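In: Below is the structure, and that's it, no one-letter string:
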């Protein structure tokens, strides 16, 4: 039986890459009939590096309109990402707004293909005509700086979740990769940030947080909490970036959802170990270059460090089964109502499993879940219905507070 299921899955994966002029596979039809919500796509960061018209074919990136429609994607949360370095330089506010400008420019160029989604209640109206709806998620609360009024400004621009910290600790919370953890969880300002997010109806995202910060965020929030793009530590022991069983269960108990990430660094233990080592090595590199500059020597650049790192740490091959295993485990651990997807497309340098390389590939995920015995109703929940439910609940908490 397991051999037959594996064969069915393999055939479906092959069919998932069908040309536009070929008949749709069963999984492709299912994708188009379901609501697919991906809570983490890093297209805005890529747009700042190099402008691509994502309303047309853009083969050098992982998200564009033609492949999104091929894959059945309905709602794509555009990640408004700023780095710890930009936070330190005081440029995070400017960069975040520039990325939002880029998303708005895409919509302005192709109003027949894209629209900004600010509320799940607007989904049916805006998706009509085959649009891909673009919601905004801010990855790293750094652009808020120390000003709560900026939350209102970002909410007005469409931001509907905020990942409180990224790879390092900031003014709000401690990060999971950070060696420096000044708050031992959440800062006093971070508690104010969460209260204001609850009031405005912005989802609290605990992906990237330290364990202590995740616990504190769950305690501080009056609304359900999400993990926008996280894996489960069960598969990557010692990798704090992923959620422990206990933290994932706490998110579910509060009514939230864990959005399973696709990137190799989160679903494959060998790649996860390399990722942890990278974020441990970077601070040492930064210190060494600062010392070199102080001695009057020419420091090496981060780009040089990254290139050498990639040479020393070649990629490990990963199959789609690694993501399917995560979803299987999450459903058993949390219940199907608390599991979703947050791919991290365009955010992991192409380090993605075979069969899940672009937004055209959601049918492959569907075929894999069907082959593993998940019901159609449960798959629809995982693909997007769960996230939309949580979003509505966050909005309800906001309305009750006003």
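Out: Okay, I see it. Given the structure is predicted, the values throughout are model-derived calculations rather than measurements.
In: CA atoms for contacts and neighbours, from now on please.
Out: OK.
In: mind checking the longest helix of the chain?
Out: Ranked by residue count, the top helix of the chain under DSSP state H comes out as helix 269-294.
In: packing partners for whichever helix or strand comes after it?
Out: Using DSSP states H and E, the helix or strand that directly follows helix 269-294 along the chain is helix 302-312. Judged by 3 or more Cα pairs under 8 Å, 6 or more residues apart in numbering; DSSP states H and E, helix 302-312 has no packing partners among the helices and strands.
In: So which elements touch the very next helix or strand once past helix 302-312?
Out: Toward the C-terminal end, the helix or strand that comes next after helix 302-312 (DSSP H and E) is helix 321-334. Helices and strands touching helix 321-334, by 3+ Cα pairs under 8 Å, 6+ apart, are helix 245-253, strand 257-260, helix 264-267, strand 339-341, helix 362-371.
In: Rebuild the ones you listed as TSV, extending it with distance to residue 25 and mean neighbour count.
Out: Listed next are the helices and strands packed on helix 321-334 as TSV, based on distance: least, Cα to Cα, whole Å; neighbours: other Cα atoms under 10 Å:
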stretch	distance to residue 25	mean neighbour count
helix 245-253	33	19
strand 257-260	24	30
helix 264-267	26	28
strand 339-341	21	30
helix 362-371	9	24
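In: out of the ones you listed, nearest to residue 294?
Out: helix 264-267 (34.7 Å; Cα to Cα).
In: which secondary structure elements does that closest one contact?
Out: Using 3+ Cα pairs under 8 Å, 6+ apart: helix 264-267 touches helix 269-294, helix 321-334.
In: Just the buried residues of the last one, please?
Out: Just to be clear, that refers to helix 321-334. 321-324, 326-331, 333-334 (16 or more other Cα atoms under 10 Å).
In: Out of the residues you listed, which comes closest to residue 101?
Out: residue 323 (32.7 Å).
In: Now residue 240. Nearest residue, chain neighbours left out?
Out: Counting by Cα to Cα, 6 or more residues apart in numbering, residue 240 lies nearest to residue 176, which is 5.8 Å off, once chain neighbours are set aside.
In: could I get the helices and strands packed on helix 321-334 as JSON lines with distance to residue 204?
Out: Output for these, formatted as JSON lines (distance: least, Cα to Cα, whole Å):
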{"stretch": "helix 245-253", "distance to residue 204": "11"}
{"stretch": "strand 257-260", "distance to residue 204": "11"}
{"stretch": "helix 264-267", "distance to residue 204": "21"}
{"stretch": "strand 339-341", "distance to residue 204": "16"}
{"stretch": "helix 362-371", "distance to residue 204": "26"}
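In: And those: which comes nearest residue 106?
Out: helix 362-371 (22.5 Å).
In: what's the neighbour count on the residue nearest to residue 240?
Out: Using other Cα atoms under 10 Å, residue 176 has 27 other residues around it.
In: The structure to be compared is supplied as follows:
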């Protein structure tokens, strides 16, 4: 009797996954926050090959896994270090864009193509290729220059995260020092210019005050490309100190910001970084930092004994963490954030922005790489959500925002 029940449950799970994959094959499936520019410059990294690298933060995304997960749109964010002099950083941004264009588009023209418009995205997807949109994380790549924004826009950049883990010349960071009480004077000029150019402002990493100012100033929709619901996960001061941050209390979105973002026509894209997904994982992060040498040594031994068993390695990592009092984040936690943001702002205002290649080598269990996205779709189906809602979350919501931003551009901001 027990075996029949288990067989029945297995059949149900397989049916849900089959249905999820069927949706993916006909839907726009977008990852709105991919931080591959830094990963691609690592020795031996080739996005066209299934990557089994052991370094933290590698192997989240590659062409074989994109195909496995039926993901057909990447919004690649240029992401790099701060440097000492912010006015010199625009050169780094240009070099990282060149990395993306060369190592993805030029190297694999039959699989990837640059998209500048919504019609480009749909055409590229219909051709069986993966559409690549460009974004920029973060505003330090402008070096305080509005004119630099115009250059990046000509190169294809269609959204810009105003700040990152540190306060820059444009905007206060939720994990950095308060310098401008929100946006600086230049930051305000940049937000206005973004409306004229059709470049979408991204408030992920911004303080609440800065985010509210962006929402007030922007003529078009505003997005949060990789932020979750603060009500479900709010990193404590202990975790911030572990990372050397001033605070992380405002890193995820408050209920008020989610509603205001929705009122502006924007989208909040759920981040897969475990410390922003799971309160339990976030609370245990200081302990994880202490455990890391032992965890790395244990996993190195396990990988040597089981080099081809990737799922086994992931299961063993989760087991080892639990054994030492650290609760891993899960796929179900991510689905909780999607539902919560939809409850606060509506299903037209939630998307997916994994932050892959930027999560420090940790992932929610069963969402370790891009091939696993159909499991998240299956979980939403399991919870009773309709195909129309799911298609919006997977990509249609972000395409709508891109189209609206281009409409504002055509009207002259």
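Out: Now that the structure is in, tell me what you want to look at. Computed from a prediction, not measured in an experiment: that's the story for all the values here.
In: tm score of chain vs chain?
Out: TM-score of the superposed chains, computed with TM-score structural alignment, normalised by the length of the first structure, equals 0.83; 359 aligned residues with a Cα RMSD of 2.5 Å.
In: for the stretch 1-150 of the second structure, what spans make up the strands?
Out: Using DSSP state E, counting those that start in this stretch, the strands found in the stretch 1-150 of the second structure span residues 30-34, 73-79, 112-114, 130-137.
In: Please, which helix or strand holds residue 227 of the first structure?
Out: strand 225-230.
In: okay, and that strand goes to which residues in the second structure?
Out: The aligned range for strand 225-230 of the first structure in the second structure is 222-227, by TM-score structural alignment.
In: what sits up against that stretch?
Out: 32-33, 200-205, 214-215, 251-253, 261, 264-271, 276, 352-355 (Cα atoms under 8 Å, 6 or more residues apart in numbering).
In: Out of the residues you listed, which end up buried?
Out: Neighbour counting over the contacts of stretch 222-227 of the second structure (16+ other Cα under 10 Å) leaves 32-33, 200-205, 214-215, 251-253, 261, 264-271, 276, 352-355 as the buried ones.
In: Contact partners for the aligned partner of the residue nearest to residue 240 of the first structure in the second structure?
Out: In the second structure, residue 176 of the first structure lines up with residue 174, judged by TM-score structural alignment. Residues in contact with residue 174 of the second structure (Cα under 8 Å, 6+ apart) are 165-166, 205-208, 247-251.
In: Over to stretch 304-316 of the second structure now: how far is its first residue from its last?
Out: 13 Å (Cα to Cα, to the nearest Å).
In: what range in the first structure matches that stretch?
Out: Going by TM-score structural alignment: stretch 304-316 of the second structure matches no residues.
In: what kind of secondary structure is the aligned partner of residue 404 of the second structure in the first structure in?
Out: Applying TM-score structural alignment, one finds that residue 404 of the second structure aligns to residue 393 in the first structure. Counting by DSSP: H, G, I helix; E, B strand; the rest coil, the backbone at residue 393 of the first structure sits in helix.
In: you'd agree residue 393 of the first structure is up against residue 224?
Out: Yes: counting by Cα atoms under 8 Å, residue 393 of the first structure does reach residue 224; the two are 7.2 Å apart.
In: May I ask you to name the longest helix in the second structure?
Out: helix 2-26.
In: helices or strands up against it?
Out: With 3+ Cα pairs under 8 Å, 6+ apart as the test, helix 2-26 of the second structure has helix 373-382 packed against it.
In: Quick check: the gap between the equivalent of residue 323 of the first structure over in the second structure and residue 405 of the second structure.
Out: Alignment note (TM-score structural alignment): residue 323 of the first structure maps to residue 334 of the second structure. Distance of residue 334 of the second structure to residue 405 of the second structure, computed by Cα to Cα: 28 Å.
In: With residue 208 of the second structure instead?
Out: Residue 208 of the second structure sits 23 Å away from residue 405 of the second structure, taking Cα to Cα as the criterion.
In: Neighbour count: those two, which is higher?
Out: Set side by side, residue 208 of the second structure and residue 405 show more neighbours around residue 405, with 27 against 24, by other Cα under 10 Å.
In: which residue sits closest to that one in space, ignoring its chain neighbours?
Out: Here the residue nearest residue 405 of the second structure, using Cα to Cα, 6+ apart, is residue 198, at 4.9 Å.
In: got it, and residue 331 of the first structure?
Out: residue 339 (6.5 Å).
In: I'd guessed residue 245 of the first structure sits against residue 236; true?
Out: No: Residue 245 of the first structure lies out of contact with residue 236 (Cα under 8 Å); the separation is 11.6 Å.
In: can you tell me which residues contact residue 130 of the second structure?
Out: 71-74, 111-113, 124.
In: rerun that using 7 Å as the cut-off
Out: 72-73, 111-113, 124 (Cα atoms under 7 Å, 6 or more residues apart in numbering).
In: Also residue 59 of the second structure?
Out: Here residue 59 of the second structure is in contact with 51-53 (criterion: Cα under 7 Å, 6+ apart).
In: Now a ChimeraX select for only the buried ones of these.
Out: Per 16+ other Cα under 10 Å, the buried members of the contacts of residue 59 of the second structure correspond to this ChimeraX selection:
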select :51
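In: Now check residue 343 of the second structure against the first structure: what is it aligned to?
Out: In the first structure, residue 343 of the second structure lands on residue 332 (TM-score structural alignment).
In: can you check residue 205 of the second structure too?
Out: Residue 205 of the second structure maps onto residue 208 in the first structure, by TM-score structural alignment.
In: For residue 38 of the first structure, see how far away that match is.
Out: The value you get for residue 208 of the first structure to residue 38 of the first structure, if Cα to Cα is used, is 17 Å.
In: And residue 320 of the first structure, by the same measure?
Out: Taken as Cα to Cα, the span from residue 320 of the first structure to residue 38 of the first structure is 17 Å.
In: Between these two, which has more neighbouring residues?
Out: More crowded of residue 320 of the first structure and residue 38, by other Cα under 10 Å: residue 38, with 29 against 20.
In: ok, now which ones touch the counterpart of the more buried one in the second structure?
Out: Aligned counterpart of residue 38 of the first structure in the second structure: residue 31 (TM-score structural alignment). Residue 31 of the second structure makes contacts with 73-75, 352-354, as judged by Cα under 7 Å, 6+ apart.
In: Good, we can wrap up now.
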